[in-house]
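In: okay, predicted coordinates and the sequence, questions at the end:
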Amino acid sequence: DFAAVVIINLLVSLGVALFFIPSLLDKIPLPVKHSARIVKRKRKTIWFSRHYLRYIEFGVRYRAILVVIAILAFGLPLFLIPDKLPKDSDTSSSNQAGIQLTPFQVFYNRTIGAKKFNQDIRPVIEKALGGSLRLFADKVKTSFGYYYYGGGGDEVRTKLNVTIGRSQEGLTIENLNDVCARVENMLAGYKEIEMFTTSIFSAESANMTITFKPEDENGIFPYILKIRIEDFLMGIGSYHVYVSGVGKAFSNQVGSEYISGSWTVALKGYNYDELMGYAEDLKSRLLEHPRIQEAYIMGSGERYQNKKITRNRMSFDESFLAVNNSDIRFAFSEIQKYSRSVYPYSQVYINGFSAPLTVRSAQSEEYDLWTVQNTPIITREGMFVKLKDFSGIKQDITDNKITREDQQYILMVMYNFIGNYELGAIILKRNISQTKASLPLGYSADRSLYSYSWGQKQSNFYLIFLVILIIFIICAVLLESLSQPLAVISLIPFSFIGVFLTFHLFKIRPDEGVLAALLLLAGLVVNSALYIVNDYNNFSKRGKKLSSLKIYVKAYNAKIIPIALTILSTVIGLSPFLLSGRDERFWFSLAAGTIGGLVFSVIGLILFLPVFMRFGLREGVRRKA
């Protein structure tokens, strides 16, 4: 939506500039003024032009030095060079000994990949040559986690944050509410507490925030209360706790309730039941290996963020149901009577108030698994049967998710392998080959490699290179040159330096607005250079007996005021997003990055654009020889 608004705005402004403004100037002509102030301003322009011409002659003579300074200011991406080769996310230094390395990889690991180089030499080189790009990259690396929605002028007060999570499956939201009520009763006895709030999101977790009275929040009481909360919740089983806010954060979560697996096979197919059958076969083969203790069938590819959920899967004897004139729907309706699932109903009105209504089976708390399987039920034909006669219940640990991609269901068979990487890869490849041999047309089985979502978002930054390429092509057509467009697009890296320094100096957290700011700057800053270079070409074609450098200074004087007004108007237009504070996550970073880039592009326009131009070294430079 933002891109569409910008495109429409630019198209409308183009029509206004081509048709409305000329007609307006024809009806309301601007008078030509002659005054002493104008003469004085022209004298200042001549004085500036004389000194600016000397700087250009100096810059052209020592162009190589200025180019090196510009490159170092932007920075070299040395931090992207891998520490070791091969760079594989599933290998580590402990198990790379058995991998056959190429001669180049051996040489690389002995030089750049050496421990001495990475620990002592590489940090110094990265700081010396990384420039503003390294500062911005460090800022991006520390941008994981939660975004703080607090204005810069907000008063920060001492508070305790207590997160209570369920460690044992089967506990309900009522159980969690009882635990929170017990903690609240304990907190109510302390007069130093100003307020505490509890938020129960689900049966999985709850959060408590505790604030203190102003006279006690900077003392020792918050630390004492933190220790007492830790001791109190440690005595409650089936729940883990995370306490933070003052001192060192505390957590007694061991992570055993989460699904973990370093090897994953992704199966895809258009029929979920058949795909589940193939996943079960693969899981059974994997568990036959003595080095594989556990295997899980999951609906998503998250390896470390899914809790173990025990799911009861029921299988039916369809022939038995058909003989007794019954179907799966009948069996499902019978077993549903004993389910502990909660079914949300509609809203009900009680004493004039609307309240949500949920339906739960009354027998779910009274019947155990054996009773459910052995209780006689009446079929439609009047026969008494038991659920165990035509069905079976099996418990599986899973994430209880169903995922589809490109009209295909996806199941992940995840497991841990006890052994080195090479043997694990052989076992994985063998099982994938056996699974592929049994899959029909339209199904697939391949290894799934885990990748962080941040890396997927970073791939959008490569769009900047596409935008720069398009700008270069347009400028080459407009200027009828291949060298001048290079000078024009050289302002883009200078504007990026401004973005990098802005986020580093003002400690702004990068987010999605950074990419929008970089793309916007790539289109804005080249306009300033195009104004000057286009006038330079027009003045050169007129055949006046002036040196190339003087022609450039004349073009610069003719366009610098419109350029300055354009940049100033853009900065003013983006300023309201800065005044709104850092709460505006996208818009604040967009405005800050764009303003910083535009301001820094002025330095590149004045000092470096004439250096990057090729003037042919005519008499403007030879006079000093």
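Out: Structure's in. What do you need?
In: contacts, neighbours, all on C-alpha from now
Out: OK.
In: how about residue 295, what does it touch?
Out: Residue 295 makes contact with 283, 286-287, 413-416 under the criterion CA atoms under 8 Å, 6 or more residues apart in numbering.
In: 10 Å instead, please
Out: Contacts for residue 295 (CA atoms under 10 Å, 6 or more residues apart in numbering) come out as 259-261, 263-264, 282-284, 286-287, 397-398, 413-417.
In: name the element the nearest residue to residue 492 once chain neighbours are set aside belongs to?
Out: Counting by CA to CA, 6 or more residues apart in numbering, residue 492 lies nearest to residue 522, which is 5.6 Å off, once chain neighbours are set aside. According to DSSP states H and E, residue 522 maps onto helix 512-541.
In: second one coming, line it up with the first:
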Amino acid sequence: MKKLLLSHRRIKEVTVSSEFSWWKDDYTEFYLEFDKRRMAEENLTAYDLFAVLRPVFMRDQLAGSILYDNGVEYLRLSSAQSRDYDVWAFMSVPFLVKGKQYKLSDLAVLAKGQAPKQVAKENQQYRLCLQYEYIGSSEQGKKLLEKDIDTLRKRLPMGYTVESDSAYWSWGKEDHSQYFLLLIVISIIFFISAILFNSLSQPLAIIFVIPVSYIGVFLTFYLFGLNFDQGGFASFVLLCGITVNASIYILNEYNAIRRNFPGLSPLRAYTKAWNVKVIPIFLTVMSTILGFVPFMIGEKTPFWFPLAAGTIGGLVMSVIGIFIYLPVLSVSGTIRKTIRRQRK
């Protein structure tokens, strides 16, 4: 797959690691790149070469253990020649394989390149991740990747799979159920608020504050050049609950003041409710923002970093929505009704 990607002019570098990372991993190793055609002609495998070279170059090889009264002592073997041979000897000294002499330089090339530190295991499968830098439009790069994946799938032996886990937003080409989930969450919030306040207008005021917080999410991803992935969508769901909490606190206090003081004007009652709840609301917002700050420090993980960035940006914008839009949407109608009654 790496060679297939590097065959394109717009792809300059491909890295192989055990997991996807936002940062380039500079870890490198020496490795042998075998001449598969020459080895096939000589009827040799990599295991045949390893079996011959290992006794000569091995170090600290576990050979067994000795049991005694207080514990176990492990036996390790090291070849006497392993410290005498250098890289030149490793590649040039002839060795005998299947009755014939070969030099390793005739069958392989010693190279140094980027390699994964470990091989990760996920869902009972060993996994390697390929990342590359593509110069060009994202849509063209997406088509190119899908074409290469289809080409490689035809060549892979049984038991191997290849799939795309790109950072761009993709939960399946035909799967748009995530947007329907947002509507379900908003509907649940509306019905619960309607039951709590015994009203339809106040729950609508609460719901309309949610899109204001979404503006903060979009601005955060746009201004800082972040990729909108599952973490960004999770911040949408999280903001639904956090944003409406502050609105529910204020409106619940507002309704309680109106019941206790019927003669108080709606604007004055809302001002009192705001003064009572503003400090707990700001403390809740600030504590939530500070709670997500650790996810933005260090490595930019594909899920947690966008989740933290989107939530913080949405919470900052939700304060503006609660301060401006909530009183306009919830109290303005009551004020107009009060004015009409006074005129009559």
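Out: Nice, I can see it. Computed from a predicted model, the values in this text were never measured in an experiment.
In: work out the TM-score between the chains.
Out: With the length set by TM-score structural alignment, normalised by the length of the second structure, the two chains reach a TM-score of 0.54; 229 aligned residues with a CA RMSD of 4.5 Å.
In: quick one: map the residue nearest to residue 492 of the first structure onto the second structure.
Out: Using TM-score structural alignment, the equivalent of residue 522 of the first structure in the second structure is residue 240.
In: run a quick neighbour tally on that match.
Out: By the criterion of other CA atoms under 10 Å, residue 240 of the second structure has 21 neighbours.
In: so it sits against residue 209, correct?
Out: Yes - the pair residue 240 of the second structure and residue 209 passes the contact test of CA atoms under 10 Å, sitting 9.2 Å apart.
In: what about the helices in the second structure?
Out: Here the second structure has its helices, by DSSP state H, at 2-6, 36-41, 46-57, 87-92, 104-107, 138-153, 177-197, 201-223, 230-260, 266-292, 304-320, 326-343.
In: packing partners of the first one?
Out: Using 3 or more CA pairs under 10 Å, 6 or more residues apart in numbering; DSSP states H and E as the contact criterion, the secondary-structure elements in contact with helix 2-6 of the second structure are strand 11-17, strand 129-134, helix 138-153.
In: who wins for proximity to residue 279 of the second structure among these?
Out: helix 138-153 (44.9 Å; CA to CA).
In: now find how far off-centre that closest one is within its chain.
Out: Relative to the centre of its chain, helix 138-153 of the second structure is centred 21 Å away, using CA atoms, centre = their mean, to the nearest Å.
In: again with stretch 394-407 of the first structure
Out: How far stretch 394-407 of the first structure lies from its chain's middle: 25 Å, per CA atoms, centre = their mean.
In: name the SS class of the nearest residue to residue 159 of the first structure once chain neighbours are set aside, please.
Out: Once flanking residues are discounted, residue 159 of the first structure sits nearest to residue 211: 4.7 Å by CA to CA, 6+ apart. Secondary structure, DSSP: H, G, I helix; E, B strand; the rest coil: residue 211 of the first structure is strand.
In: follow-up on the earlier one: give me every residue that touches the residue nearest to residue 492 of the first structure.
Out: By CA under 10 Å, 6+ apart, the contact set of residue 522 of the first structure is 464-465, 467-468, 471, 489, 491-493, 495-496, 516, 597.
In: just to revisit the earlier point, deepest-packed of the helices of the second structure, please.
Out: Comparing the helices of the second structure by mean neighbour count (mean count of other CA atoms under 10 Å), helix 304-320 comes out on top with a mean of 24.
In: give me the stretch of the first structure that it matches.
Out: Helix 304-320 of the second structure maps onto residues 587-603 of the first structure, going by TM-score structural alignment.
In: alignment lookup: residue 481 of the first structure to the second structure.
Out: By TM-score structural alignment, residue 481 of the first structure lines up with residue 199.
In: likewise residue 376 of the first structure?
Out: So residue 376 of the first structure corresponds to nothing, using TM-score structural alignment.
In: the closest residue to residue 247 of the first structure other than its chain neighbours: helix or strand, and which one exactly?
Out: Among residues not flanking residue 247 of the first structure along the chain, residue 223 sits closest, at 6.9 Å (CA to CA, 6+ apart). Element membership for residue 223 of the first structure (DSSP H and E) is helix 221-234.
In: all strands of the stretch 351-500 of the first structure, in order?
Out: Under the criterion DSSP state E, counting those that start in this stretch, strands of the stretch 351-500 of the first structure are mapped to 353-360, 376-378, 384-386, 391-398, 403-405, 408-415, 444-447.
In: tell me which of those strands sits nearest to residue 552 of the first structure.
Out: The closest of the strands of the stretch 351-500 of the first structure to residue 552 of the first structure is strand 403-405. By CA to CA, the value is 57.0 Å.
In: what packs against that closest one?
Out: strand 263-269, strand 408-415.
In: what's the first one aligned against in the second structure?
Out: The counterpart of strand 263-269 of the first structure in the second structure, using TM-score structural alignment, is absent.
In: quick one: list the elements packing against the helix or strand following that strand.
Out: Past strand 263-269 of the first structure, further along toward the C-terminus, the next helix or strand under DSSP H and E is helix 272-287. Counting contacts by 3+ CA pairs under 10 Å, 6+ apart, helix 272-287 of the first structure is packed against strand 263-269, strand 295-298, strand 408-415, helix 421-438, strand 444-447.
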